[in-house]
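**Q** the following block contains a protein sequence and its predicted model.
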Amino acid sequence: MAGSRLALNALSFVLPDGRILFQSLDLVLDDVPTGLVGRNGVGKSVLAKIVAGRLQPTAGRREGDARVHYLPQQVRIPPGQSVAGLMGCAEALAALARIEAGSADPLDFERLGERWTLREQLAQALAQAGLAGLDPARPAATLSGGEAMRVALAGAWLSDADLLVLDEPGNHLDLAQRAALGQRLREWRRGLLLVSHDRDLLDGMHRILELSPSGLRSYGGNHAFYARQRAAERAASEAALDQARAAHRRLQAQQQLQRERQQRRQARAARAAKQANQAPILLGLARARSQASLGRLELRSASLRAQSHAALREAAAAVDTAPALAMPVDTASDSRRVVVRCAQAVLAHVPATHAGLELVLDARHRIGVVGPNGSGKSSLLRALAGREAPASGRIVVAGRVALFDQQLDGLDPARSPLEHLRAANPSLPEPEARGRLALLGLDADLARTPCARLSGGERVRAALACVLHAQAPPDLLLLDEPGNHLDLDALETLERMLRQYRGGLVLVSHDRRLLENAGLEHRIDTGTTPWRLVPW
């Protein structure tokens, strides 16, 4: 940042409902490329907005002279905004045009600054983004989601900012575009704060910040280093919890043994006193001494138990308890039976299939679908699910097929995950439905919350629950970008889940790590013609 810096001091943020999102955070950002990670809902985007000056903290201060360029997670296009406006250059471009037409207005020269070659810079930035020839005056609303993100990123590279704050910039980008984004991030020589769940992008950072309910923690390295450190910390925490549990069990056993010994001593003393024909007053005194001794023992025992419980709670709190994604136990019973057959199938609006798609899928197939945005990946999944008829040829669905749609169109915003799951599987008792949602990271409160009030990651989990736990388990599972909005922990657990799944699987994703770790055996590249099944 060439000497510029930005500091957050004793920063806190409280949600309108009174929940403390984070408190007393301290952070200094300079020219070290920094990744910000954390579970969904922990406040990463809120923190990014505060860093960018777009949101005021509840308490604390934001200080520094760094000029910040902020790119939000969802690129919102105001009515009438042009491509140049989305890049943040509309005013400067208009000022350049007025100066060329003879304007001597000092404000125009101030808006333009020293960017006399702005048109050429715009054209070059758009070409580097794979959008050569795109008219800066074109309405930005006519762009696709991926094009809008690439245009916004091109504006970030053109900015004269000391610090870029990028919130999930890989959203809507395909594999090739994500790789190009990673290269541009590595080439950026000023300050950078990257909020992301993309492990490839995070591996280009030099520092990882983890935001959690306990605060902000810094790891001096890229994502691979962070993952190793977190794994070591998790293992140490789990070992400490095991030791605390063992110590608590030993204490319980020792105290039980002490109580039994004390009770036996009391019984022996009482029998001896009776046999000695002691006076009642002496027997009473003996009983009082014995009870006092037992009382002191119980007090000491209670104190030790309280200390042990406290140590156990502290050890348990230190263990990372990420909610697990759980696959259904049942899978396809006859893995060799044909589930979907495509014969000379031509998909509507997908030129690459004009030669006719020939494909036979059973419950043994594990296929990854890759290709550029707009090449027909989602159309292929809808056709395999029987939701989209081919323009010509035949697609026969002969088995149970479940489709996870990346748009989550099957979720009614007014209904809760529990209501959706009970509708997908009416035979499932409510307690069991709540249990399955809990295994997917949706606790009792979230399970009953209308989907409109859930985060993106929570809605993804709700939709996955309806697909995975439908009344009849699928022979073929079709997943269209299931990793969207999932945090790093959930992504890794999703990968384990898919590796354990024994049924047929067709997975569309732009996440290279997810594709590599899901246990796939074949692929279809929709960027090639004709489409065909090849070994992974």
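**A** Okay, I see it.

**Q** from here on, contacts and neighbour counts on C-alpha atoms
**A** Will do.

**Q** SS state for residue 343?
**A** Secondary structure, DSSP: H, G, I helix; E, B strand; the rest coil: residue 343 is strand.

**Q** take the one below as the second:
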Amino acid sequence: MVILQNISYLHSNKDLLFDKITFTVNHHEKIALIGNNGVGKSTLLKIIAGELQPADGILKTNSKPYYLPQIFGQFNHLTIAQALQVEDKLNALQEILNGNVSEENLNTLNDDWTIEDRCNEALLYWQLQDLNLNQKLETLSGGQKTKVFLAGISIHEPELVLLDEPSNHLDISGRELLYNFIKSTSSTLIVVSHDRKLLNLLNPMCELSKHGITVYGGNYDFYAEQKLIENNALSQDIQSKEKALRKAKEKERETLERQNKLDSRGEKKQKKAGVSRIMMNTLRNNAENSTAKTKGVHAEKIGGISKDLQELRSSLPDIDQMKFGFDKTNLHKGKTLFTAIEINYSYENQPLWKKPLSFQILSGQRLALKGLNGSGKTTLIKIIMGELRPKAGTFQKADSKIIYIDQDYSLIENEITVYEQAQKFNSSGLQEHDIKMKLNKFLFSQNDWNKPCAALSGGEKMRLMLCCLTINNQAPDIIILDEPTNNLDIQNIEILTAAINEYTGTLIVVSHDVHFLEEIKIEDFIELN
């Protein structure tokens, strides 16, 4: 069991990340911790893991957590056995089996006679049987590193497991192994993920936001339904407030017009009646004071409604505040952009693909490249873009404008500002205020325009990339997306999905996120073996 009571956390600069977080995770429960980028999900996991200390509050756990972090570069200098914290036990077991039955070796092994068998079984399950436990992590791919730490769960058999984006670097077969593990394990799980297939295996959804944690008793599909109901209710509240604001302004106008007519009529009557100038001034002042008081009453009411409306609008999901409006490409649908006949590529005279590739890419087509890690997806992308030439076979490539967007959004230049980055795509000569209006539509306010791009999160870089594409006077003929959802939260994945679905050109995608591929209406696949 995990109990958090009034947990607060401050950044090193004393900025408050979250305040008074309270929730409980019961034994054998498998929960998802979700929320937008930057709300503190990974930080909260690190607090539960004991790697960070909260500024305030109480944390209680019944057992030591097993923590799988999101980034593994900090372990590159370690061997697999060291990273899994089994090296000493394995060495002690080997010493004992070789006849050195010392008290030190027995204490180190601590009666864990099955440690070697568990290591082998775990590596076999995660398809790592070809790895050596003495191999350095720096020699492994991102997917292999993830699998190594996942294997540690079976080796150590912890009661509590904390997983931070465990499917990020896994290919489709690796993800299936992860899904099966999550379904079958009896461990208590707390999982941070944007993988919606994985999230549907967990219950409940615990949404972290600036208001605290809200628990939704169900899987991700149930959560999405509830959020839709909440957002529809929010939209109705906004419409109701907008209507009330219009009525209040109309009432103010009518009241002031009526007041002005009455004052004007009264003044005419008083002149006819021969009222003295002093009395006329007194009556005029009284009328002006009365009008000012009426204006004040209405202004207060309008101000209150406007404030309520602003608060409601700020609660809208980002995707509902954004407008895309991509230009159409100049190419007619169905034009042949790339033809490959029996092509192959070689590294050190070894063919990359067992079976040469033959395919066509047409204008307006939506296709995905499928294959395990190391199957040559990046190489094929470089061939399609014209950066590499196949070593065998023939191909034809039509002139086309291609934009390649990788998971790190490398087209965004870290050393320049947000505004300067947008200006780089301004091939149509938009004025400064037009570019800033576009940036505002993509949720970059005046405070962000001079911010260096290096300071942007993955989701912010994605939004800036989309904004730049809409600033350009001509949409690309082909957009290639390489694992675009890896560093995005669910909300930003939905923003990306909405933008891509407005794009009418050719789309080529590398992604292991099956749900994302379905959402962007992928029709065809190129299978790599």
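**A** Yep, that arrived. Predicted model only: the values in this text are computed from it and were never measured.

**Q** what's the average distance of the host helix or strand of residue 107 of structure 2 to structure 1?
**A** Using DSSP states H and E, residue 107 of structure 2 maps to helix 103-109. Here helix 103-109 of structure 2, set against structure 1 after superposition, deviates by a mean of 4.4 Å using mean Cα distance after the TM-score superposition for structure 1.

**Q** next one: that helix to chain centre, how far?
**A** How far helix 103-109 of structure 2 lies from its chain's middle: 47 Å, per Cα atoms, centre = their mean, to the nearest Å.

**Q** stretch 323-331 of structure 1 too?
**A** Here stretch 323-331 of structure 1 is found 18 Å from its chain centre; the criterion is Cα atoms, centre = their mean.

**Q** what is the end-to-end distance of it?
**A** End-to-end distance for stretch 323-331 of structure 1: 23 Å, by Cα to Cα, to the nearest Å.

**Q** and the contacts of it?
**A** 436, 438-441, 468-469, 473-475, 490, 493-494, 497-498, 500-503 (Cα atoms under 8 Å, 6 or more residues apart in numbering).

**Q** among those residues, which are located in helices?
**A** If you go by DSSP state H, the contacts of stretch 323-331 of structure 1 have 436, 438, 439, 468, 490, 493, 494, 497, 498, 500 in helices.

**Q** trace the last one over to structure 2, please.
**A** Going back to what we said before, that points to residue 500 of structure 1. In structure 2, residue 500 of structure 1 lines up with residue 502, judged by TM-score structural alignment.

**Q** that older thread, list buried residues within the contacts of stretch 323-331 of structure 1.
**A** Buried by 16 or more other Cα atoms under 10 Å: 436, 438-441, 468-469, 473-475, 490, 493-494, 497-498, 501-503, out of the contacts of stretch 323-331 of structure 1.

**Q** and residue 330 of structure 1, helix, strand or coil?
**A** Per three-state DSSP, residue 330 of structure 1 ends up coil.

**Q** what's the match for it in structure 2?
**A** For residue 330 of structure 1, the residue aligned by TM-score structural alignment is residue 328.

**Q** burial check on its match, number of neighbours?
**A** Counted with other Cα atoms under 10 Å, residues neighbouring residue 328 of structure 2 total 16.

**Q** now do the one 4 residues further on
**A** The local packing count at residue 332 of structure 2 equals 12, with neighbours defined by other Cα under 10 Å.

**Q** got it, and residue 64 of structure 2?
**A** Residues near residue 64 of structure 2, counting by other Cα under 10 Å: 13.

**Q** for the counterpart of it in structure 1, what are its contacts?
**A** Applying TM-score structural alignment, one finds that residue 64 of structure 2 aligns to residue 67 in structure 1. By Cα under 8 Å, 6+ apart, the contact list for residue 67 of structure 1 reads 160, 161, 162, 163.

**Q** which helix or strand contains the second one?
**A** Using DSSP H and E, residue 161 of structure 1 is not contained in any helix or strand.

**Q** what lines up with it in structure 2?
**A** Counting by TM-score structural alignment, residue 161 of structure 1 corresponds to residue 158 in structure 2.

**Q** residues in contact with its match?
**A** Residue 158 of structure 2 makes contacts with 63, 64, 65, 66, 187, as judged by Cα under 8 Å, 6+ apart.

**Q** please pick the buried ones from those residues.
**A** The buried subset of the contacts of residue 158 of structure 2 - by 16+ other Cα under 10 Å - is 65, 66, 187.
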